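> What shape does this take:
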Amino acid sequence: MLFLFPTNKPTLSNVSACSNGDHFSIIFVMSFNFILICKVKNYYMIELNYNLVVMKMFKFLLFPFGVLYFLVTSIRNKFYDFNLFKSFSYKVPLIGIGNLSSGGTGKTPMVEYLIRNFSKKYNTVLISRGYKRSTNGYVRANNKSNPSSIGDEPFQIFNKFKNINTVVDSNRVRGVSNILTEEPSTELVVLDDCFQHRQINLKLNILLTTYNSPFYNDFIIPIGNLREKRKGYKRADVLIVTKCPDLISKDEMDSIRKKINLYDYQNLFFTKIKYDNNLKGDMKLNLDKIEKSIILVTGIAKSEPVISFLNKSSIDFEHISFSDHFNYSQNDIDKIEKDHNKLIVTTEKDFQKIQLLNRKNKWVYLEIKIKFLENEPLFNSLVKQAIIS
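Below you'll find the model as predicted:
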């Protein structure tokens, strides 16, 4: 739903840029959390909180679609539970990372954590879908790969970790089978975003959910963000509450633990996002050395953590927000740089695409990692046990 009103001057303090040439074009983004503000010549779309406005207005209309989606996903899962649909197993340990929601839970930092901590000892392969890539089928990353051919997140990991093999394939069974044929010495396969891929059996199934939007408070698509019913969490061996605040208390952790209602075979962990103060990209720069106002450019599902980090670091910035996995064009970069002659900070994922375009300004990115708030040795021991057993 669009709310448009004519105006000659911007009356909103924070306009999310969706540039396309000389004018801004409508990009209607409904992630079931928010709607971006977009300029259309002399019109502006009001930013609305989806949960407070759109959900209340359209919950009745969307409910039948939610029921239908619920039935389809539930029947599919039951077919796998009763072995009516076949699942494939492999001798090589497969560790999967996924979520019940539609995105933004921090899967890529978790994938990088596993690779960083285990790929030096075990020959590791990453298999991802390669979201929004221009290619189809099975593709193995090589020196000619780019964000378009394999997806921005796999490209980021491929560039970052030269000691692993990176593969993209929406068919995880085909992807695993092909890479094990090509690389028989593989000792560990990490599968990104595979919680709903029941066709493949995992040695360790890791489910992520965010602190601010836990799955037990969410609803199934299209009413909410869940890809399947909440009870799907029972398939997880490990659950991780991601993007926690620094000062989360033990009592609050216990409260979350009770709300999830863990099974005896499950373990729960809590992590937070940790940004590196040492910026990389077109130049190396410590965040503490920034004294002038900067531009923050993001094209990710949830920008709140990076915004919060810059605010806590007392950085003066203007934020230009694009939709998740945004495919930047040269016009986008030219428009940003034409309007802003400043240092531009972006995310590591966004920089993978932006670095391939011509730039006049200096662009740097914030590297992101995760930090366990407790019991990190236990988590690593569970991963190691899954690999060697």
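> drop to CA atoms for contacts and neighbour counts, all remaining ones
Will do.
> quick one: the helices in the chain?
Applying DSSP state H to the chain gives helices spanning 55-81, 107-118, 147-150, 152-160, 172-182, 250-260, 304-312, 330-339, 348-354, 376-388.
> Nearest to G224, out of those helices?
Set against G224 and scored by C-alpha to C-alpha, these come closest in helix 55-81, at 8.7 Å.
> buried sites along that closest one?
55, 66, 69-70, 77 (16 or more other C-alpha atoms under 10 Å).
> got it, and stretch 85-102?
So stretch 85-102, judged by 16+ other C-alpha under 10 Å, has buried residues 92-102.
> Spit out the contact partners of V168.
127-130, 137-141, 150, 154, 175 (C-alpha atoms under 8 Å, 6 or more residues apart in numbering).
> swap the cut-off to 10 Å and go again
With contacts taken as C-alpha atoms under 10 Å, 6 or more residues apart in numbering, V168 has the following neighbours: 126-131, 133, 135-141, 149-151, 154-155, 175-176, 191-192.
> now N341
So N341 contacts 294-295, 360-362 (C-alpha under 10 Å, 6+ apart).
> swap in G151?
So G151 contacts 128-135, 145, 168, 325, 352-353 (C-alpha under 10 Å, 6+ apart).
> ok, now with 8 Å
Residues counted as contacts of G151 (C-alpha under 8 Å, 6+ apart) are 130-133.
> Can you tell me how far R140 is from F351?
Using C-alpha to C-alpha, to the nearest Å, R140 is found at 21 Å from F351.
> Those two: which is more packed in?
For R140 versus F351, the count of surrounding residues by other C-alpha atoms under 10 Å is larger for F351: 25 against 16.
> State the distance from that one to P245.
26 Å.
> same check, this time on N83
For N83, the distance to P245 equals 41 Å [C-alpha to C-alpha].
> another one to check against the first:
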Amino acid sequence: MRTEGDFIKIREWLLPLSWLYGLGVWIRSLLFKIGILKSRAFDIPIISVGNITVGGSGKTPHVEYLVKLLKEDMKVAVLSRGYKRKSRGYVLADAQTPMPRIGDESYQMKEKFTDVYVAVDRKRTRGICRLMEDKDTDDVDVIFLDDAFQHRYVKPGINILLVDYHRLIIYDKLLPAGCLREPQKGKERADIVIVTKCPKDLRPMEYRVLTKAMQLYPYQSLYFTSLEYSPMRQLFGEEERDVDSLKTDEQVLLLTGIASPKQLLHDLQIHTCNIQQMFYADHHQFTAKDVRHINQHFAAIPQPKLIITTEKDAARLKYTKGLSDEVKQHLFVLPVHIRFMHGQEEFNNKIISYVQKNSRNSILVKAKDDHKSQNGHYPGNRTGTISFRNNR
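The predicted structure is shown next:
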């Protein structure tokens, strides 16, 4: 079994540069603290999901979990930076918006949740204003900020910090020696901390050790999640397969361009040891040379075989030209979702309660009016009760 922090590699010779980087981060934090740089609050529920580590900690599946939790009863919007997109300014996605215009993660989100507003803007304050004020989106009830823990210009109502179990911030160092974007003290801004990608067999003693090691304040809540996988589906076809269906003699090419593919590799190795790897940098844009390499590499693998990739990579591969017919026929996408290891109902209630108490949602007004009409003695200063669907 893998242990906490086992993916961390400290480059000791770069520690002097980490000190200089840390000085810059400290100055920026001071400017916010004394008010030279200002954080702006908005009169709409805003929930930020992010991390203080470079690379993947599971932001997208956690945002997707939150979207599923609220979207049946609220008009939900997801606002991100749109990393590596081929556009500028504010862009609101629709069903026809191509991936290069909004980035792979936003494209994945819009493709999965067609009834949710998905927008990108490097300036999050401007993006929030557009979502709240534009005629097409002014009925929005709650906004999720994707990867915005360092974006201090917005003051969210709930700040969720994700910490990878295999890259715990308590063992890491600042860039460039380690992978921290800011000192671990930055976790103090979080209202909720989630340790992600936990082993499914984590023991009660390990929960207690991790809880103590994180050194959170009483106002902060700590949760633990693990990754689970839905059936694989063909990117260029209709076939579906369970991961459990992988045969012992089946050759798998794991093709990814994500920040942290090691957990995925480890999980697949439970099902088969015949895995070859083609790992690219996070958000990698596949070039003609890459495509030739992928085609040639896969052609050389003996049958039976298939390619497995992630949903984020699929968003880019879908727009990649030159993939061979053989590659397209055998290319499967492996969707991932999260599972709370305990405290799921508490977490859900915390999110729902915050949104319910702070929402501009017309459902709130309607619920109160309906209750008044049914009860003539209804006291005007009492909060109405809303039934939210609990998507767990």
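> Could you identify the most distant pair in the contacts of N341 of the first structure?
So, the contacts of N341 of the first structure by C-alpha to C-alpha: farthest apart are I294 and K360, at 14.8 Å.
> Which residue of those two possesses the greater neighbour count?
Shown here are I294 of the first structure and K360; by other C-alpha under 10 Å, I294 has more neighbours (18 against 10).
> Residue in the second structure paired with the more buried one?
Aligning on TM-score structural alignment places I294 of the first structure opposite V252 in the second structure.
> got a list of what that match touches?
274-276, 305-308.
> Recalculate using a threshold of 10 Å.
With contact set as C-alpha under 10 Å, 6+ apart, V252 of the second structure has these partners: 246, 268, 272-277, 298, 301, 303-308, 330.
> That one and L161 of the second structure, how far apart?
Taking C-alpha to C-alpha, one finds V252 of the second structure at 34 Å from L161 of the second structure.
> check the fit of the top strand by length along the first structure onto the second structure and give the mean distance.
If you go by DSSP state E, the first structure has its longest strand at strand 267-275. When the second structure is overlaid, strand 267-275 of the first structure sits 0.5 Å from its aligned residues on average, using mean C-alpha distance after the TM-score superposition for the first structure.
> matching residues in the second structure for that strand?
Mapped onto the second structure using TM-score structural alignment, strand 267-275 of the first structure spans residues 221-229.
> buried stuff in that stretch?
The neighbour-count check on stretch 221-229 of the second structure (16+ other C-alpha under 10 Å) flags 221-227 as buried.
> can you give me how far it is from the chain middle?
12 Å (C-alpha atoms, centre = their mean, to the nearest Å).
> The second structure: which residue goes with T346 of the first structure?
Using TM-score structural alignment, the partner of T346 of the first structure in the second structure is T309.
> Report the contact partners of its match.
T309 of the second structure neighbours (C-alpha under 10 Å, 6+ apart): 232, 235, 253-258, 264, 278, 317, 331-335.
> Same question for I179 of the first structure.
125-127, 138-140, 165-167, 186, 189.
> Give the equivalent position in the second structure for it.
Using TM-score structural alignment, I179 of the first structure lines up with L131 in the second structure.
> mind checking how far that match is from V142 of the second structure?
Going from L131 of the second structure to V142 of the second structure by C-alpha to C-alpha gives 10 Å.
> Show me whatever sits in contact with both of those two.
Common contacts of L131 of the second structure and V142 (C-alpha under 10 Å, 6+ apart): 77-78.
> Next up, the contacts around the residue positioned nearest the centre of the first structure.
Using C-alpha atoms, centre = their mean, the residue of the first structure that lies closest to the mean C-alpha position is G104, 4.1 Å off. Each residue near G104 of the first structure by C-alpha under 10 Å, 6+ apart is listed here: 208-210, 213, 242, 300-303, 324.
> Make CSV from those and add distance to E252 of the first structure and neighbour count to it.
Below are those laid out as CSV (distance: C-alpha to C-alpha, whole Å; neighbours: other C-alpha atoms under 10 Å):
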residue, distance to E252 of the first structure, neighbour count
L208, 18, 29
T209, 15, 24
T210, 14, 21
S213, 15, 17
T242, 14, 26
I300, 28, 18
A301, 26, 19
K302, 23, 19
S303, 24, 17
D324, 30, 17
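> want to throw these into TSV with distance to N225 of the first structure?
Listed next are the contacts of G104 of the first structure as TSV, based on distance: C-alpha to C-alpha, whole Å:
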residue	distance to N225 of the first structure
L208	14
T209	11
T210	12
S213	10
T242	16
I300	16
A301	12
K302	13
S303	17
D324	15
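> Which of those fall within strands?
208-210, 242.
> Relative to K259 of the first structure, which of those is nearest.
Nearest to K259 of the first structure among these, with distances taken as C-alpha to C-alpha, is T209, at 12.8 Å.
> Spatially nearest residue to the counterpart of the closest one in the second structure, not counting backbone neighbours?
Counting by TM-score structural alignment, T209 of the first structure corresponds to V163 in the second structure. For V163 of the second structure, ignoring the flanking residues on the chain, the nearest one in space by C-alpha to C-alpha, 6 or more residues apart in numbering is V195 at 4.8 Å.
> From what I see, that neighbour and L161 are in contact.
Yes: V195 of the second structure is within contact range of L161, at 8.6 Å (criterion: C-alpha atoms under 10 Å).
> The two - which one has more neighbours?
Legend: neighbour count by other C-alpha under 10 Å for V195 of the second structure and L161, higher for L161 (27 against 23).
> The closest residue in space to that one that isn't next to it in sequence: neighbour count?
Leaving aside its sequence neighbours, L161 of the second structure sits nearest to V193 (C-alpha to C-alpha, 6+ apart; 4.8 Å). For V193 of the second structure, the neighbour count with other C-alpha under 10 Å is 24.
> From N261 of the first structure, how far out is the residue mapped onto V193 of the second structure from the first structure?
Counting by TM-score structural alignment, V193 of the second structure lines up with L239 in the first structure. Noted for L239 of the first structure: a distance of 11 Å to N261 of the first structure, by C-alpha to C-alpha.
> do S329 of the first structure as well
Counting by C-alpha to C-alpha, the gap from S329 of the first structure to N261 of the first structure is 46 Å.
> Could you do I240 of the first structure as well?
Taken as C-alpha to C-alpha, the span from I240 of the first structure to N261 of the first structure is 14 Å.
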